[in-house]
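Colleague: coords below, sequence missing:
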């Protein structure tokens, strides 16, 4: 983390949560180094504590863990104006375009 003045930081909010960190607090703490935000959601997981994670990835907004309204509001509050991407879940067989439309529709419902 001491080298962030040079390399900057991407926060994947789902990985932050999986590793026991609050995504909103991570965004606030590293706001000066933040260059990219990755939105991803999950319903549950197993593993960790030295084991590989087995994660049930779902569409953004479909999980039970992430608070995307608060995450997006926090990005606004800190004046974040860089890239934000959303990763579709892997819950059903559909085209990439269909998967992205689900995430885009959810974020539009939130006003983004």
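Modeller: Perfect, I can see it now. Values in this document were obtained by computation on a predicted structure and should not be read as measured data.
Colleague: Only C-alpha atoms from now on, for both contacts and neighbour counts.
Modeller: OK.
Colleague: what's stretch 78-90 in contact with?
Modeller: Contact with stretch 78-90 is made by 28, 31, 35-42, 57-60, 99-100, 102-103, as judged by CA atoms under 8 Å, 6 or more residues apart in numbering.
Colleague: Ok, stretch 100-112 next?
Modeller: Residues contacting stretch 100-112 (CA under 8 Å, 6+ apart): 59-61, 69, 86-88.
Colleague: Take this one as well and set it beside the first:
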């Protein structure tokens, strides 16, 4: 397995302000320096990075700068994370205009994975029909990713209509898209990440490891997640892809990356 790290720890997670009034511009952003994040991730011993779609878009007209940085640091662009509401038919074309742009750019930069999050929760609560539209939207998203040579996955997330285990089961039964389990979000949503990974191992092509305890997202080894069992499930399925460590924020991003790397190396025997 190969080890990568998300850049979102550097600056935390925000959204592009233009998205408030323009759906096509609604990107995720890590509100820090991508260059600093990449340097720190490489120095901590990881071989790849994942970016939010908005941070990737910042290099749309500076592609040589990005490629030079990645070559100098000997890093691989593992994946790009994007998202959408996915349930409101009137804005789907605008959302997919953004997704198509992100997929094209990710492909040009050599990314392997395109990860989708989303499934909005209405002000009046979730409607059963929302899952049907979400499933249809993810099929469309999957087709776009494949068109650009990317591996698509769905990432369950708190604050969406797919955060609880029964919600994930419902969506998975309605789609063919691969699952990118974020282990901490699964637990925070009331699920057991070991159970989820065992149940859907045949649909896992990419993994986000993040620890969790008492309502907090933590570096690996500082929470209660059973990563050894998760790793055993992956190994039993001959999984040889990327394990991507992700942490939404930390007072010392480099230290957090180092803590997780030491845990992966010393406890799980992943170099």
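Modeller: Structure received. In this text the structure is predicted, and so the values were computed from the model without any measurement.
Colleague: From the contacts of stretch 78-90 of the first structure, which land in strands?
Modeller: 35-39, 41-42, 57-58 (DSSP state E).
Colleague: neighbour-wise, which of those residues leads?
Modeller: Neighbour tally across these (other CA atoms under 10 Å): the maximum, 29 neighbours, falls on residue 41.
Colleague: Now do the same contact list for the residue mapped onto that residue from the second structure.
Modeller: Matched by TM-score structural alignment, residue 41 of the first structure corresponds to residue 211 in the second structure. Neighbouring residues of residue 211 of the second structure by CA under 8 Å, 6+ apart: 183-184, 217-225.
Colleague: how about a cut-off of 7 Å?
Modeller: 184, 217-225 (CA atoms under 7 Å, 6 or more residues apart in numbering).
Colleague: Distance to residue 154 of the second structure added to those, as a markdown table?
Modeller: Output for these, formatted as a markdown table (distance: CA to CA, whole Å):
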| residue | distance to residue 154 of the second structure |
| --- | --- |
| 184 | 15 |
| 217 | 20 |
| 218 | 22 |
| 219 | 22 |
| 220 | 22 |
| 221 | 25 |
| 222 | 26 |
| 223 | 24 |
| 224 | 24 |
| 225 | 21 |
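Colleague: which one among those gets closest to residue 95 of the second structure?
Modeller: residue 184 (26.7 Å; CA to CA).
Colleague: Name the helix or strand for that closest one, please.
Modeller: Per DSSP states H and E, residue 184 of the second structure falls inside helix 183-188.
Colleague: same deal with residue 264 of the second structure?
Modeller: helix 253-266.
Colleague: and what of residue 24 of the first structure?
Modeller: Using DSSP H and E, residue 24 of the first structure falls in helix 23-29.
Colleague: what does residue 166 of the second structure give?
Modeller: helix 165-174.
Colleague: Repeat that for residue 83 of the second structure.
Modeller: Residue 83 of the second structure belongs to strand 76-84, assigned by DSSP H and E.
Colleague: need the next SSE after that strand, C-terminal direction.
Modeller: helix 92-108.
Colleague: Would you mind listing the buried residues in that following helix?
Modeller: Using 16 or more other CA atoms under 10 Å as the test for burial, helix 92-108 of the second structure gives 92, 94-96, 98-100, 102-107.
Colleague: Then stretch 224-244 of the second structure?
Modeller: Buried residues in stretch 224-244 of the second structure (16+ other CA under 10 Å): 225, 227, 229-231, 233-234, 239, 242-244.
Colleague: So what does residue 9 of the first structure match up with in the second structure?
Modeller: In the second structure, residue 9 of the first structure lands on residue 179 (TM-score structural alignment).
Colleague: What is the burial count for its match?
Modeller: What residue 179 of the second structure shows, counting by other CA under 10 Å, is a neighbour count of 25.
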